[in-house]
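S.K.: Output the structure for:
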Amino acid sequence: MPIRIPDDLPASSILKSENIFTMSESRASHQNIRPLRVLILNLMPKKIETETQLMRLLSNTPLQVDIELLRVDARASRNTPQKHLDKFYGDFERIKEKKWDGFIITGAPLGTIPFEDVYYWEKFTEIVEWSKHNVTSTLFLCWSAQAALKIFYDLEKVTRDDKLSGIFAHQTHHHQHPLVRGFDDEFWAPLSRYAEFNSDEIKKHTDLAVFADAPEAGVYLAASPDCKQVYITGHPEYDAHTLNSEYIRDLEEDLEPILPVNYYPNDDKNEKPRATWRSHGNLLYSNWLNYCVYQVTPYDLSV
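M.R.: Modelled structure (predicted):
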């Protein structure tokens, strides 16, 4: 089944060229199906790229999904045309009276900035608190996972001296749980963060189940007992070139980045990187959408 997105959203033509089943709003309006309603709060600078990556993963299930894009405020973006934002992104005030099946909050390039110095921290906190009562399951990615841990559990922000960047091998735990159903014992996933997610601290100070972690990288996947909040500390949605683009950006900004590990063939930045995490990313999003959203969300969201 397809995801339903606006007819002229840039992601639509990209996904169609990849033979991914998308459905225009005009066609979907004639189907008598109750699709899942998924909201995406996109905090990433290159919003078109990020929304395409997420929709690619959300399309890989038998479920029909309606996508709505949300922004945290109306400030201009240096990396996304204002016309695109005004046309496809809504404000929180417009959607907060509705109920949602699923909610994805992306990461943000704010790893070294204290939460209280993030200009939209107050609004972000309001949205996260709102999600507890108005969303069946929320998926927090990377920076937003760290921020949500602060909001829900008062876990202090711990920042690494150097950026954790590359493709890391993670171990799967609790194989019987639906969220990791079908996972290999070990899988690869992209990380790009300054945030520290210590397994022992999270197990000690929260009620979260840790489903995947790595010795050098800490927790990768965790969830509340009812899976209403799911935390991914990496980026399974990334394309093969995304870490390369971030590495070049950091070089240009004189941040002296470390070469992403396990990423470039032979650790040669002139070699073309290959994606080794697509199957994991698709399975993770399919499991979340099926078991944490579809299987438990009410048919009538207003109830």
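
S.K.: okay, CA-based contacts and neighbour counts for the rest of this
M.R.: OK.

S.K.: May I ask you to confirm that V230 is in contact with L139?
M.R.: Yes: using Cα atoms under 8 Å, V230 is in contact with L139, at 4.9 Å.

S.K.: Show me what the top helix by length along the chain is packed up against.
M.R.: Longest helix in the chain, counting residues (DSSP state H): helix 121-134. Where contact means 3 or more Cα pairs under 8 Å, 6 or more residues apart in numbering; DSSP states H and E, helix 121-134 is packed against helix 143-153.

S.K.: here's the other one to compare against:
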Amino acid sequence: MPIKIPNNLPAVNILEKENIFTMDEDRAYAQDIRPLRILLLNLMPTKIVTETQLLRLLGNSPLQVEFDFIYTATYEPKNTPHEHLVKFYETFADVKDRKYDGMIITGAPVEKMPYEEVVYWNELCEIMDWSRKNVYSTLHICWGAQAALYHYYGIPKHDLPQKLFGVFPHTVNMKEKMLFRGFDEVFYVPHSRHTDIKKEDVEKVPQLSILSESEEAGVYAVIDKTYRHLFITGHAEYDVLTLKTEYDRDVAEGLPINIPVNYYPNDDPQKTPIVRWRSAANLLFSNWLNYYVYQGTPFDLNRLSEDELRGIDGDGI
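M.R.: Below is the predicted model:
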């Protein structure tokens, strides 16, 4: 949360140079407070696991947040009980007349397929286009990030020679951006994917900036020029045993799979994995929720169409 300080206090300039978010008295008194409305488009097959991972991180905030969950109507999930979907989920048709402060589009295990061959591709494109006018800030994760970068900017994905699998070190390119406020010089993020986007493809698009990357894992975080659409290629939300579950599954099925990098002590799958990414994960999601949703979204969500191209306070957070 921001520090509220007296108007024109000399310390403001120093604090802002140190990337400490401040709010003067005039702005603080003018703020209206209400719960944030977040929409989760869950494309993962194990929806209960994914929603739990994300809610755990988004709940680590003093902000009051309300969630709606949707899945694609053009594909019936096979790994989530129908009763769970009926009780807790809606489809796009149910929510398209609503507006939201924030939205998360998850990854999906379809990355080896061409985008247009994914059964719900047309529906996903419709949802992404809808989000531009009905959601203040959207966070795209892993395949969801690749899909959005392809849909909006034509950035292709490329097959990797082998699965990128493990927990990799990352650095921040643009330290002045608030998404990585409080991060260490080097931080770790889990990745589990067969495809990648190339840095040179992103750099060709003037509307995009690369906020973070990894020598081993490539481009990690991308943001658009309005500072309202973020694309994250890794899985900061993963639990401690998520990579172990994937590894054990592939081993049991006789599939080619390497031991996940930087995960087991001494690369021994019989030992308990080491968590290297939890603090960075909590910071990532709390920073998004605070600086890219709460600090910018209008109190009256019906104003979203007016603010569509404004960005967050126009100041490049």
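
S.K.: How alike are these chains, TM-score-wise?
M.R.: After superposition, the two chains reach a TM-score (TM-score structural alignment, normalised by the length of structure 1) of 0.87; 273 aligned residues with a Cα RMSD of 1.6 Å.

S.K.: how distant is the longest helix of structure 1 from the center of its chain?
M.R.: 16 Å (Cα atoms, centre = their mean, to the nearest Å).

S.K.: which residue numbers in structure 2 go with it?
M.R.: Aligned using TM-score structural alignment, helix 121-134 of structure 1 spans residues 121-134 in structure 2.

S.K.: residues making contact with that stretch?
M.R.: Residues from elsewhere that reach stretch 121-134 of structure 2 (Cα atoms under 8 Å, 6 or more residues apart in numbering): 72, 74, 92, 96, 98-100, 103, 115-116, 138, 148, 151, 304-305, 308.

S.K.: my guess is T206 of structure 1 meets Y153, correct?
M.R.: Yes: using Cα under 8 Å, T206 of structure 1 is in contact with Y153, at 6.5 Å.

S.K.: Give me the neighbour count for the residue lying closest to A147 of structure 2 once chain neighbours are set aside.
M.R.: In space, and not counting its chain neighbours, A147 of structure 2 is closest to Y115: 7.2 Å by Cα to Cα, 6 or more residues apart in numbering. For Y115 of structure 2, the count of nearby residues is 18 (other Cα atoms under 10 Å).

S.K.: likewise V186 of structure 2?
M.R.: 12.

S.K.: In contact with it, which residues?
M.R.: 169-172 are the contacts of V186 of structure 2 under Cα under 8 Å, 6+ apart.

S.K.: Give me the distance between it and N173 of structure 2.
M.R.: The gap separating V186 of structure 2 from N173 of structure 2 is 11 Å, by Cα to Cα, to the nearest Å.

S.K.: Ok, V118 of structure 2 next?
M.R.: Relative to N173 of structure 2, V118 of structure 2 is positioned 33 Å away (Cα to Cα).

S.K.: mean per-residue distance, the helix or strand that comes right after the longest helix of structure 1 to structure 2?
M.R.: For helix 121-134 of structure 1, the following helix or strand on the C-terminal side (DSSP states H and E) is strand 135-141. Mean deviation of strand 135-141 of structure 1 relative to structure 2 after superposition (mean Cα distance after the TM-score superposition for structure 1): 0.4 Å.

S.K.: can you tell me which strand in structure 1 is longest?
M.R.: Using DSSP state E, we find that the single longest strand of structure 1 is strand 159-172.

S.K.: so where do the strands sit in the stretch 151-300 of structure 1?
M.R.: 159-172, 186-195, 209-214, 218-223, 229-232 (DSSP state E, counting those that start in this stretch).

S.K.: Just want the angle from the first one to strand 209-214.
M.R.: Using axes from the mean of the first three to the mean of the last three Cα atoms, to 10 degrees, one finds that strand 159-172 of structure 1 and strand 209-214 are set 100 degrees apart in direction.

S.K.: Alignment lookup: P156 of structure 2 to structure 1.
M.R.: In structure 1, P156 of structure 2 lands on E156 (TM-score structural alignment).

S.K.: Would you mind measuring from the closest residue to its match other than its chain neighbours to V210 of structure 1?
M.R.: Residue nearest to E156 of structure 1 in three dimensions, not counting chain neighbours: K150, with 6.0 Å by Cα to Cα, 6+ apart. The gap separating K150 of structure 1 from V210 of structure 1 is 17 Å, by Cα to Cα.

S.K.: more neighbours, these two?
M.R.: Neighbours per residue, other Cα under 10 Å: of K150 of structure 1 and V210, the larger number sits with V210, 20 against 15.

S.K.: who's in contact with that one?
M.R.: With contact set as Cα under 8 Å, 6+ apart, V210 of structure 1 has these partners: 173, 199, 203, 219-223.

S.K.: possible to save these as TSV with distance to I48 of structure 1 and neighbour count?
M.R.: What follows is the contacts of V210 of structure 1, written out as TSV (distance: Cα to Cα, whole Å; neighbours: other Cα atoms under 10 Å):
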residue	distance to I48 of structure 1	neighbour count
H173	34	17
S199	33	18
K203	36	14
V219	28	26
Y220	25	26
L221	25	24
A222	27	24
A223	28	20
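
S.K.: Just give me the closest of these to L284 of structure 1.
M.R.: L221 (9.7 Å; Cα to Cα).

S.K.: Just tell me what the closest one corresponds to in structure 2.
M.R.: So L221 of structure 1 corresponds to A221, using TM-score structural alignment.

S.K.: what sits against its match?
M.R.: 210-213, 230-233.

S.K.: now do T206 of structure 1
M.R.: Neighbouring residues of T206 of structure 1 by Cα under 8 Å, 6+ apart: Y153.

S.K.: same check, this time on Y263 of structure 2
M.R.: 166-167, 273-275.

S.K.: do the same with G102 of structure 1
M.R.: Under the criterion of Cα under 8 Å, 6+ apart, the neighbours of G102 of structure 1 are 36-39, 135-139, 289, 293.

S.K.: One more pass at 10 Å, please.
M.R.: Counting by Cα atoms under 10 Å, 6 or more residues apart in numbering, G102 of structure 1 makes contact with 36-40, 65, 67, 131, 134-139, 228, 288-289, 292-294, 297.

S.K.: wait, which of the strands of the stretch 151-300 of structure 1 is closest to K47 of structure 1?
M.R.: Per Cα to Cα, nearest to K47 of structure 1 of the strands of the stretch 151-300 of structure 1: strand 186-195, 16.9 Å.
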